[in-house]
Structures are given as C-alpha cells and as structure tokens.
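In: Could you look at this predicted model? Sequence included:
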Amino acid sequence: MSIKKTIFLVLILNGIFLSLFIRNNKQSKIHLHNFARIIKQELTEPEIKYQNRIPSFVENIYKYFVYLFSTDHENLPAINHIRNFKILSNTNTEFYTLYQEIFTEKLYYFDLKNEKPFIVDCGSNIGMSILFFKLLYPNSEILGFEPSNINFNLLKKNIENNKLDNTKIFKKALSNKIESLKLYGTGTPLGSIISDNPHNRSNYEIIETDLLSNYINKKVDLLKIDTEGAETLIIEDLDSKNKLNFIDKIIMEYHHFTTQNKLSNLLSILEKNNFAYQICSDQHPPMENRLAQHFFIYAYKK
C-alpha cells in the first residue's frame, strides 16, 4: 500500500473509531486525534528513510489501539515512539506539545556545515530537543542542563534508552550566580525560577544554580536556551566572562514577565558581542496585558 493510501486509511479509521468508541470523552478524542496526526507526520516526514518509518508506524498503530480500547485514558503510560526513538514523558499532553514545537514546527532547526557540531542545550526538559539535534546531526556533541528532578530523571532515561553518544547532562539551573533557588512549576515544561502566577508558588522544589560560563571553553556551534525567564541572566554571565566569543548561533525562547522587563538589556549584550538577530512571535492583536509572553530570538555572528 502506498504512503498516501496508508495516511488516508489512518485518518478515516481514526474518525470512525472516535465516533464509535469514544463519544462523550472530549479529552480522549483530542488525545487520539493528536496521536493520529503524529502517525501521519511520521509517515510523511521526508527526512526519514522509508524503511525506517515502518517500526515506528507499527509501534504507534499498536499503541493507538491500546489507547482506543482502554477505559482509563488519563492514566495510561506516556511512552511514545517517533523516528525510531523511544520517548518517556510526564504526560501525553506534554509529549504532544513538545512534539508539535520541536518535530513538526521545527523551532530548533538549524543548518551547519560542521557535521560534528558542539551543541549546548539549556533547559533540556525530558530531552526532546536533544533527540531532535541528534536526528539532525548524529555525530554531534551535546551538553544538556535541566534542574527539575522529575524532568531530569526522564531526560536521563531517554538518553540511555536511545543510546545517545557524546551527550552529557547536568541537573543544574543556569543563572548569573551560584545559589539555591525555588523552581516553580516543577515537573512541567514551564518550570521557572520566576513566578508571576501566585497559583504556582506552592508547587516548587529547591534547586542549585550554576554558571554556563564554567562549561564553555571551546567553539559552540549552537546555544539553545529555553529556561522560562532565566535567559537574560545566562547571557549576562557569558558576557561577563567573555564566553559569547565562543558561540556561533543562538536559538532562544525569550520569556517576558511583568516583574522583569530585560529584553533591551539582552539585545544590547548581543549587539555588543557582534550578533545579528531575528525575533519571531506568534502574538496577534488585540494585544492584552498578560502575566507572561514568549517569543523566539535567533541570533548569529555577523
């Protein structure tokens, strides 16, 4: 059967199964609809060789039917297979969100001439970004940082289960000084040392911060930063130690909080260190006063 016919069959069967077996559970319908979209994405992704699509496809179809006939969709184990990677996650919702951003929208995609790039990943979460980088550059050397206990344990398992070489991870938050802090929203993709939301202040763990400048002593092909508000602190540390000279490209998810307005500081540091940059946002009018906003900054040496 051709790829197009297989995709058509998957989508048709998904609609039939949802209408027959899951009529009243809206959350379960969303979950299985998202899962069918992943099956489609994995079948059509041009970067994947055809023969390498089959194992993931078979595994995902099997899992789809396990979910379909389960009576407890909320507590099913969140194990997902994509691109021949086996990925453990906290929840299925978390997996779909990260998959959409990293593998579908390719927000961390970059093109390098170096086939063995050195990549530093600040805010590795459960490791989806590291897996994406390894998919692009299998011979890359990667340093990953993740402060949350829950996320770090999954990150470690995902690296071990997928036998990733030249990958080191550190259970550290990154800042511009070494200290103990509260990490709010621990165990989620939104864990942050900054909390503008009073409802998140009861959910925290004590973490240790470190300086990224202590880990950078050679050329970095890509610095990826997604640290839910600590971006400026990290860049300030690198600037104070003259370590931005080692960095070629930066992909940063910048988080703006109402209590900290430091975008101008961050951009001035990049400009001072001879970086050009592009800012990408999905914000649309009408604009509202929000507790937090985020957008991407893509910076590169001139």
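Out: Structure's in. What do you need?

In: rest of the way, CA atoms for contacts and neighbours
Out: Will do.

In: Let me see the ranges of the helices in the stretch 1-150 of the chain.
Out: Along the stretch 1-150 of the chain, counting by DSSP state H, counting those that start in this stretch, helices occupy 3-21, 26-44, 50-68, 92-99, 128-136, 149-161.

In: which other residues reach the first one?
Out: This points to helix 3-21. Identification of contacts with helix 3-21 by C-alpha atoms under 8 Å, 6 or more residues apart in numbering yields 29, 32-33, 36, 40, 43-44, 68-69.

In: gap between it and the chain center?
Out: The chain centre lies 29 Å from the centre of helix 3-21; the measure is C-alpha atoms, centre = their mean, to the nearest Å.

In: List the buried residues for it?
Out: 7, 10-11, 14, 17-18 (16 or more other C-alpha atoms under 10 Å).

In: Which members of these are the farthest-apart pair?
Out: Greatest spatial distance among the buried residues of helix 3-21 (C-alpha to C-alpha): Ile7 and Leu18, at 16.6 Å.

In: Next up, the contacts around Ile250.
Out: By C-alpha under 8 Å, 6+ apart, the neighbours of Ile250 are 222-225, 297-300.

In: Second structure for comparison follows:
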Amino acid sequence: MEITLIKKAGIRQKNKKMNIVIKFLRKWAKLIDRVYMLLIIARLRLFLKNKPRFSLSHVRVLGYNIFLNDPRSFYFEFIHIFKNEIYGFHSEKERPYIIDGGGFIGASCLYFKKKYPKANILVFEPDNNALFILRKNIEANKLDNVTVVEMGLFDKEGEISFLPDNTDGGKIDTGGMHKIKVTRLSNYINSEIDFLKLNIEGAELNVFEDLDQNDKFKYIRGLCIEYHSFKRQKQNLDKILSILTKNNFRYYISNFENSPKGNFKSDENTQFYLLVYAKNIAV
C-alpha cells in the first residue's frame, strides 16, 4: 500500500513537471509567432511603401500569392485580419461553413482558408474591380470550396446605386454613379452557418432585419460584423444589438483603435467603425 502511494506521488510529480514544461513551450511558441508576424509586417511595409496608391500590385506573403489594387489599404487590412485576427473564431469542425459578406479582394477568405483549409466559404462581393482581383486570388492560391456571388447584400432583390472608392470602403449610396445587383442573405441560409462575417459598409441593419424577419438567425452559430457610423447619418447600433438579443445572441463590441473617442466629444461629423462579435447561446 505504501509503495503504491509513493509510486502515485512520483507520477503526479512527473506530470506536474511535464505540465510546467508544456506551458513554457507554449509561451515560447506564441512569442516566436508574434516575432515572426512582426517581421512579416515590417517586410510588407517596406515592400509596399513606395507603391503608388490604387495601383495593381502583387506580393507573396504567408505562402500566398496575393494580388491587390491599393497597397496602402491592403497593408492595414493585413494587420487587422492576419496579425490581429479580427475574424478569428473556433470550430471543432474540419469543414466549417463560412459566409463572407463583403469579400473585397479576398484577404478575409485567405485568412479563413489559412485557419481552416477545408472550409466551405460563400463570398458576396458586388464591386467589379474588386471581383476581378478576388477571383485572381482564389485561382492563384488554388482555393477549393469557395463560391463567389457577384452581388451585394441588402434587404431586397434588384439593383441599387453604389459608390466605389477602389479600397474596401465602397458602399451603397443614393449618390453613387454605379449600379450593382443586390440580394437578400436570407435566400442563402437554410442550414447551419458556423461563422458569418459582414463588412458591408452601412447595410448591416438592412441585412439583420431581413434575417430576423425570415427567422434565419437560428442557423447562425457565431458572427462578426463591422458596424459603420458614417458622418451625418443616424446611428442604428441599438437596433442591431436588439435584434441580436432577441435571437439569443451574446455580443461583445470592440474598437479598432487603441483608445475610444474621448470625453463624448463626437458630433455628427465624427465617423468611426466598431466590430461586433456575437455567439448564439441557444445552439
């Protein structure tokens, strides 16, 4: 009996030491990953800094061949998506189903495929200039199971005015000179969605109201939307959050900036963006 207890104590001591070693190695692995990413960003910045804005360029990074149409906007997009992992989510599935609303040139799609190589991704993008590069990036990197819908997301079917800006900030606007096709996201959701990402430049509430009216939130496990508060436009974040609460989602709001707008000095000319993360607690 005494020998057995001594053996068990020895095993526990070994396990404790092993756990300490594992924790130490994990910390070092994370540190190495951070340093590696900082080196990549420094290299990327050096490569892109002399590239003229709104010019077609190409860069090889993280094993990807990436075509881009604006070096400056891609640089910040890369930091947000690949370094800060603003679209990071956890799934036990080998093939999670992801909807990417506002795919632009495909940076978010490339990130999802880096994280889940066998993921099925449905991408919506209405801007013809972005679509050309999006398809090049999908083909150049041989991405499987990626479907592109050449339409924007709204609360109706048809055409609507669009104001492109040659970055990821093109938006639906009554003063826009271009016309794009739009569709309802509810038409595409009839089974479980592991992650919904929306960066649709101000059409968030329109899409949310469509999903709510058609009882589609029950299929969505988790989501991240970029909320846009544009100059001289009425804010509607409260309505978006109310829809999430109504549909059994717990949400978290994050700011892109290191510090928020201070002392409540914001006025109608202040423009800002927020990330809203939410998880369906009913599934």
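Out: Received it, and whenever you're ready, just let me know what you need. Everything quoted here is computed from the prediction, not taken from an experiment.

In: Can you give me the TM-score here?
Out: In this superposition the chains share a TM-score of 0.78, using TM-score structural alignment, normalised by the length of the second structure; 242 aligned residues with a C-alpha RMSD of 2.7 Å.

In: now the buried residues of helix 3-21 of the first structure in a markdown table, with distance to Lys113 of the first structure?
Out: A markdown table is the format used below for the buried residues of helix 3-21 of the first structure (distance: C-alpha to C-alpha, whole Å):
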| residue | distance to Lys113 of the first structure |
| --- | --- |
| Ile7 | 34 |
| Val10 | 38 |
| Leu11 | 38 |
| Asn14 | 41 |
| Phe17 | 46 |
| Leu18 | 46 |
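
In: Let me know the closest of those to Pro138 of the first structure.
Out: Distances from Pro138 of the first structure to the buried residues of helix 3-21 of the first structure, taken by C-alpha to C-alpha, are shortest for Ile7, at 28.3 Å.

In: Now do the same for Lys157 of the first structure: its match in the second structure.
Out: Under the alignment (TM-score structural alignment), Lys157 of the first structure pairs with Lys136 of the second structure.

In: who touches its match in this structure?
Out: Phe67.

In: Quick check: the gap between the residue positioned nearest the centre of the second structure and Glu77 of the second structure.
Out: Taking C-alpha atoms, centre = their mean, the centroid of the second structure lies closest to Tyr87, which sits 3.7 Å from it. For Tyr87 of the second structure, the distance to Glu77 of the second structure equals 12 Å [C-alpha to C-alpha, to the nearest Å].

In: Ends of stretch 73-84 of the second structure, what's the gap?
Out: Note: stretch 73-84 of the second structure ends 16 Å apart using C-alpha to C-alpha.

In: and that stretch, which stretch of the first structure?
Out: Using TM-score structural alignment, stretch 73-84 of the second structure pairs with 94-105 in the first structure.

In: buried set for that stretch?
Out: In stretch 94-105 of the first structure, counting by 16+ other C-alpha under 10 Å, buried: 95-96, 98-100, 102-103.

In: JSON lines for these, including distance to Gly144 of the first structure?
Out: Shown next, in JSON lines, are the buried residues of stretch 94-105 of the first structure (distance: C-alpha to C-alpha, whole Å):
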{"residue": "Phe95", "distance to Gly144 of the first structure": "19"}
{"residue": "Tyr96", "distance to Gly144 of the first structure": "21"}
{"residue": "Leu98", "distance to Gly144 of the first structure": "16"}
{"residue": "Tyr99", "distance to Gly144 of the first structure": "18"}
{"residue": "Gln100", "distance to Gly144 of the first structure": "21"}
{"residue": "Ile102", "distance to Gly144 of the first structure": "16"}
{"residue": "Phe103", "distance to Gly144 of the first structure": "18"}
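
In: still on that earlier bit, touching, the residue nearest to the centre of the second structure and Ile81? I think so.
Out: Yes - with contact defined as C-alpha atoms under 8 Å, Tyr87 of the second structure counts as touching Ile81 (6.5 Å).

In: Having no further points to raise, I will conclude here.
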